[in-house]
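Chemist: no sequence for this one, just the structure:
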């Protein structure tokens, strides 16, 4: 049984799988004291339409203010260090994650990211379900005050 193609065959060599090497991440983005970020996968670098992925390195004791990311889903994979997440209407819930752990943040969940180590950099891989930098800052008095050193990535701009 033959399969007919109504359109010309796709050139999978140029439009198929892409490998972005770890030493080829794009640091050409605003950097902020206390952290370094780099884009691996986005529309410009890989042709991605529905997600963004990159690395985030957060200096010791860095804490964000309370916020959520609208309808975006986020996955954080901890490579090195200790991440503490706080979430809830008053950031009343907390959990920690270490190397090899995944953190899932659903849409609209009020949360705060924290580098729980006073002396070790927190290295993570971040994946989001979209490329728009949606962040909604919330007027919640955090249990752990945001630090002068902020956690900045493509969503948490300076």
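Modeler: Arrived safely. Just so it is clear, the model here is predicted, and its values are computed rather than measured. Residues are numbered from 1 along each chain as shown.
Chemist: CA atoms for contacts and neighbours, from now on please.
Modeler: Noted.
Chemist: Residue 151 - that's part of a strand, no?
Modeler: No. Secondary structure of residue 151 (DSSP: H, G, I helix; E, B strand; the rest coil): coil, not part of a strand.
Chemist: Tell me the spacing between the closest residue to it other than its chain neighbours and residue 24.
Modeler: Nearest in space to residue 151, with sequence neighbours left out and distances taken as Cα to Cα, 6 or more residues apart in numbering, is residue 64 at 5.7 Å. Distance, residue 64 to residue 24, using Cα to Cα, to the nearest Å: 28 Å.
Chemist: Same drill for those two, tell me which one is more crowded.
Modeler: For residue 64 and residue 24, the more surrounded residue by other Cα atoms under 10 Å is residue 64, and the numbers stand at 22 against 11.
Chemist: what sits against the spatially most central residue of the chain?
Modeler: In the chain, the residue lying closest to the centroid (Cα atoms, centre = their mean) is residue 126, at 3.0 Å. Contacts for residue 126 (Cα atoms under 8 Å, 6 or more residues apart in numbering) come out as 53-56, 74-77.
Chemist: The structure to be compared is supplied as follows:
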């Protein structure tokens, strides 16, 4: 067994390409296909954009070869609101960097919660919800992580949003007008 640094152990070996006998090709592969650092000033804006919202990808298939996760940032204008939607089988995590987020969810959006800097929001699969910048005068900055590379948005036009998206609509190929 080997200690993995946090008091936990595992009982199998991981071949390390830098060990004796590893080929130069294996060392090069690890150098370029191992851990990646994506500088915050080099995020990719070539992702679905929404009026009132500026989304940038950090981790995805195109940038780093990620197969099961997408991560990036989103800046949301004051008072911006989505229509009612869900993300299919995807799980989403939103980390609030600055500003105030409001989430409404449920069959009739009957539940509401707010989150501020340092808070995390978890959106389970298939949960109807509405995303809202709760501030009328400050932007909302978040980090978004999804459990797949594909952006899945299923709009629910038959659910009347409690907070109508009237100031800034999030309408794009992902968030359609209700």
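Modeler: Perfect, I can see it now. Please read these numbers as outputs of a predicted model, since none were measured by experiment.
Chemist: returning to that earlier point: okay, and the equivalent of the residue nearest to the centre of the first structure over in the second structure sits in which element?
Modeler: Alignment note: residue 126 of the first structure maps to residue 144 in the second structure; criterion TM-score structural alignment. If you go by DSSP states H and E, residue 144 of the second structure is part of strand 140-146.
Chemist: tell me the average deviation of that strand from the first structure after fitting.
Modeler: Strand 140-146 of the second structure, aligned to the first structure and superposed, deviates on average by 0.3 Å (mean Cα distance after the TM-score superposition for the first structure).
Chemist: what's near enough to touch the alignment partner in the second structure of residue 92 of the first structure?
Modeler: Residue 92 of the first structure maps onto residue 110 in the second structure, with residues paired by TM-score structural alignment. For residue 110 of the second structure, the contact set (Cα under 8 Å, 6+ apart) comprises residue 104.
Chemist: Now do residue 110 of the second structure against residue 159 of the second structure, distance only.
Modeler: Counting by Cα to Cα, the separation of residue 110 of the second structure from residue 159 of the second structure is 11 Å.
Chemist: On the three-state scheme, the residue nearest to residue 75 of the first structure when sequence neighbours are not counted is what?
Modeler: Excluding its sequence neighbours, the residue lying closest to residue 75 of the first structure (Cα to Cα, 6+ apart) is residue 104, at 4.7 Å. Three-state call for residue 104 of the first structure (three-state DSSP): strand.
Chemist: In contact with whatever residue of the second structure lines up with residue 64 of the first structure, which residues?
Modeler: Using TM-score structural alignment, the equivalent of residue 64 of the first structure in the second structure is residue 82. Applying Cα under 8 Å, 6+ apart to residue 82 of the second structure gives the contacts 130-132, 165, 169-171, 175.
Chemist: Tell me which of those residues persist in the first structure.
Modeler: Among the contacts of residue 82 of the second structure, the contacts conserved in the first structure (both residues aligned by TM-score structural alignment, their matches' Cα atoms under 8 Å) are 130-132, 165, 169-170.
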